[in-house]
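[1] Next input, structure requested:
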Amino acid sequence: MRKTKEEAEKTYNALLDSAAALFILKGVTNTTLNDIAKNAGLTRGAVYWHFPNKDWVVMALWDRGALHVHQDMVTKLKELQREPKLEKFVKQMHNMFGLVNEDPSFTQAIKITMNCVEITEESSELQDYLNQNKNNLYGAIKTAITSLHAAGELTQSYTADLITNSLWVLLIGLVNIELDIHRPNEFTATRDTELFDLWLKGFIA
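    Presented below is the predicted three-dimensional model:
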């Protein structure tokens, strides 16, 4: 039983490694489950044993490469509600930029999930899953900024909502630049951090 479980886990990870490589190379839309199996040297049946469809593969890649980091970010940002200190918020944001640029699994998961969902009026299970994670992060950032704003750490010239939204726009912009294959390595953790610091100067009390 143990050997079977270990073999299943090995197959599972081999399929995810294959999918990640193909998604980056060809795109999610142009990659089939059969492509994933063939690239991994496995049968199509092996894919369906673990994943009923391609959306599940994408969700599994997020879970493996990014979920633990994402949850840690959310937890630490929400902790600022109890002790709203600007230096703690800045440290957490700097850590986030470092992970995006320095953790290959996390970066890979973001690249794939940010480019895999077609925008339609009818949401899919994958859309709902990724939106839930995105909303969790947005909510944590909003909690942190609202707490900092109430504690007088951020300027009262703007509302906490406006400050939150402006940071969110910056973050989405930085992620999209990271994903631009025509501008590889243009942004680094240091440059991303500098842009965040520049943003912050406009809102420090």
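[2] Please make it C-alpha for all contacts and neighbour counts, starting now.
    OK.
[3] which residues touch Leu130?
    59, 113 (C-alpha atoms under 8 Å, 6 or more residues apart in numbering).
[4] at 7 Å what do you get?
    With contacts defined as C-alpha atoms under 7 Å, 6 or more residues apart in numbering, Leu130 has no neighbours.
[5] Tell me how far it lies from Ser123.
    11 Å (C-alpha to C-alpha, to the nearest Å).
[6] Glu178 too?
    26 Å.
[7] swap in Val69?
    Distance from Val69 to Ser123, by C-alpha to C-alpha: 25 Å.
[8] who has more neighbours, these two?
    Using other C-alpha atoms under 10 Å as the criterion, Val69 and Ser123 rank with Val69 on top: 17 against 13.
[9] Check the secondary structure at the more buried one for me.
    Put simply, Val69 is helix when judged by DSSP: H, G, I helix; E, B strand; the rest coil.
[10] What sits closest to it if chain neighbours are left out?
    The spatially closest residue to Val69, leaving aside those adjacent along the chain, is Phe106, at 7.6 Å (C-alpha to C-alpha, 6 or more residues apart in numbering).
[11] Over to Leu167?
    Nearest non-adjacent residue to Leu167, counting by C-alpha to C-alpha, 6+ apart: Trp199, 7.7 Å away.
[12] Would you mark the buried spots in the helix or strand where that neighbour lies?
    Using DSSP states H and E, Trp199 sits in helix 189-201. For helix 189-201, burial by neighbour count (16 or more other C-alpha atoms under 10 Å) applies to 189, 192-193, 196.
[13] Just give me how far it sits from the chain centre.
    In terms of C-alpha atoms, centre = their mean, to the nearest Å, the centre of helix 189-201 is found 19 Å from the chain centre.
[14] next up, for comparison:
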Amino acid sequence: MARRTKEDAEATRNALLDAAEQVFLAQGVSQSSLAAIAKEAGATRGAVYWHFKDKLDLFNAMIDRVTMPLDQVIYGDLGQLSQVAPLPRMCRVIHLLLNGLVNDDRIRRVFTILMHRMEFVGELAALQVRHTSSMNEFTRQLALDFAAVAEQQGYALSGTPQLLAIGLRSLLDGLMHSWLMSIEGFDLEKDGLAAVQVYLVGAGLPKAAVAATFAEATSLPNPLAGAARLPCGYVDSSVL
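    As a prediction, the model looks like this:
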């Protein structure tokens, strides 16, 4: 009985997170109420407060369900990309991001909410700290990879690793933001990866090396496929 109760509680929690995605996407985060989310999930408001302290807590849990598997694959020990050479890792990370956004409905919904359905005001103001921290960490990792590529391969970069990392992160943000606004506008995976390759060549990396590394990265299966539907934090590292 206890096992069944635990399974029921987990099912209710996931149903609430699923409902939050749908309601936030349709109404925007600031205009959405916990009552609307409970109704969408077929649950009571009491069930919402049993699992989450408030809307901010629910929103963070919804984000974690997508970003924790992503973080595990990219930089965590589970994904083991931390052990990959810097240029292949950079190309693999970028491919995972764009491919996951195109092919995983949940990742696409959550990123649409983040980029087009929320404002960092009122009860959601605290999320700006999390957003900024995540953005800075991604930039830091990219800068480390640029520096490592230059040191290990002897490439003469066209700017400092930090500046190149800021530029690459901004390019990726712009590509994702624009594509989510109108997914028919361009092919995010094909055109996006091509744009990134142009950027990396402009950054001082050899065109042939960049092309070959991306060709290898895109030939590998994406471990994020379905990861957002698995228990939070789990990714099958055997496909890496």
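[15] TM between them?
    Overlay of the two chains. TM-score (TM-score structural alignment, normalised by the length of structure 1): 0.85; 200 aligned residues with a C-alpha RMSD of 2.5 Å.
[16] quick one on the thing from earlier: check which helices and strands the helix holding Trp199 of structure 1 sits against.
    The helices and strands touching helix 189-201 of structure 1, judged by 3 or more C-alpha pairs under 7 Å, 6 or more residues apart in numbering; DSSP states H and E, are helix 86-102.
[17] can you tell me the mean distance of the helix or strand just after the helix it packs on from structure 2 after alignment?
    The C-terminal neighbour of helix 86-102 of structure 1 among helices and strands, as given by DSSP H and E, is helix 104-114. Its aligned residues in structure 2 lie a mean 2.2 Å from helix 104-114 of structure 1 after superposition (mean C-alpha distance after the TM-score superposition for structure 1).
[18] quick check: helix 104-114 of structure 1 aligns to which part of structure 2?
    Under TM-score structural alignment, helix 104-114 of structure 1 corresponds to residues 105-115 of structure 2.
[19] Identify each buried residue in the matching stretch, please.
    106-114.
[20] Check which residues of stretch 58-67 of structure 2 are buried.
    58-59, 61-67.
[21] Would you state the helices of structure 2 in chain order?
    For structure 2, the helices defined by DSSP state H cover 2-27, 34-41, 45-51, 55-74, 86-103, 105-116, 127-153, 161-181, 188-202, 207-219.
[22] export the ones you listed to JSON lines and tack on distance to Gln80 of structure 2?
    Listed next are the helices of structure 2 as JSON lines, based on distance: least, C-alpha to C-alpha, whole Å:
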{"stretch": "helix 2-27", "distance to Gln80 of structure 2": "28"}
{"stretch": "helix 34-41", "distance to Gln80 of structure 2": "36"}
{"stretch": "helix 45-51", "distance to Gln80 of structure 2": "32"}
{"stretch": "helix 55-74", "distance to Gln80 of structure 2": "7"}
{"stretch": "helix 86-103", "distance to Gln80 of structure 2": "10"}
{"stretch": "helix 105-116", "distance to Gln80 of structure 2": "21"}
{"stretch": "helix 127-153", "distance to Gln80 of structure 2": "15"}
{"stretch": "helix 161-181", "distance to Gln80 of structure 2": "21"}
{"stretch": "helix 188-202", "distance to Gln80 of structure 2": "22"}
{"stretch": "helix 207-219", "distance to Gln80 of structure 2": "15"}
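[23] returning to that earlier point: a markdown table for the buried residues of stretch 105-115 of structure 2, including distance to Arg169 of structure 2?
    Formatted as a markdown table, the buried residues of stretch 105-115 of structure 2 follow (distance: C-alpha to C-alpha, whole Å):
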| residue | distance to Arg169 of structure 2 |
| --- | --- |
| Arg106 | 22 |
| Ile107 | 18 |
| Arg108 | 18 |
| Arg109 | 20 |
| Val110 | 19 |
| Phe111 | 15 |
| Thr112 | 17 |
| Ile113 | 19 |
| Leu114 | 16 |
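[24] Report how many residues lie close to Thr5 of structure 2.
    By other C-alpha under 10 Å, neighbour count at Thr5 of structure 2 equals 10.
[25] How about Ser158 of structure 2?
    For Ser158 of structure 2, the tally of surrounding residues (other C-alpha under 10 Å) stands at 14.
[26] His116 of structure 2 too?
    15.
[27] For Met181 of structure 2, see how far away it is.
    8 Å.
[28] With Gly100 of structure 2 instead?
    For Gly100 of structure 2 relative to Met181 of structure 2 (C-alpha to C-alpha), the value is 17 Å.
[29] what about the two, which has more around it?
    Neighbour totals were compared for Gly100 of structure 2 and Met181, and Gly100 leads with 23 against 13 (other C-alpha under 10 Å).
[30] Check the gap between that one and Val66 of structure 2 for me.
    With C-alpha to C-alpha as the criterion, Gly100 of structure 2 and Val66 of structure 2 are 10 Å apart.
[31] Overlap in contacts, those two.
    The contact lists of Gly100 of structure 2 and Val66 share Ile107, where a contact means C-alpha under 7 Å, 6+ apart.
[32] which residues sit in contact with Met62 of structure 2?
    By C-alpha under 7 Å, 6+ apart, the neighbours of Met62 of structure 2 are Leu17.
[33] which residues does Ile94 of structure 2 contact?
    Contacts of Ile94 of structure 2 (C-alpha under 7 Å, 6+ apart): none.
[34] Could you rerun that using 10 Å?
    74, 88, 100, 168-169, 172, 189, 192-193, 196, 214, 217-218 (C-alpha atoms under 10 Å, 6 or more residues apart in numbering).
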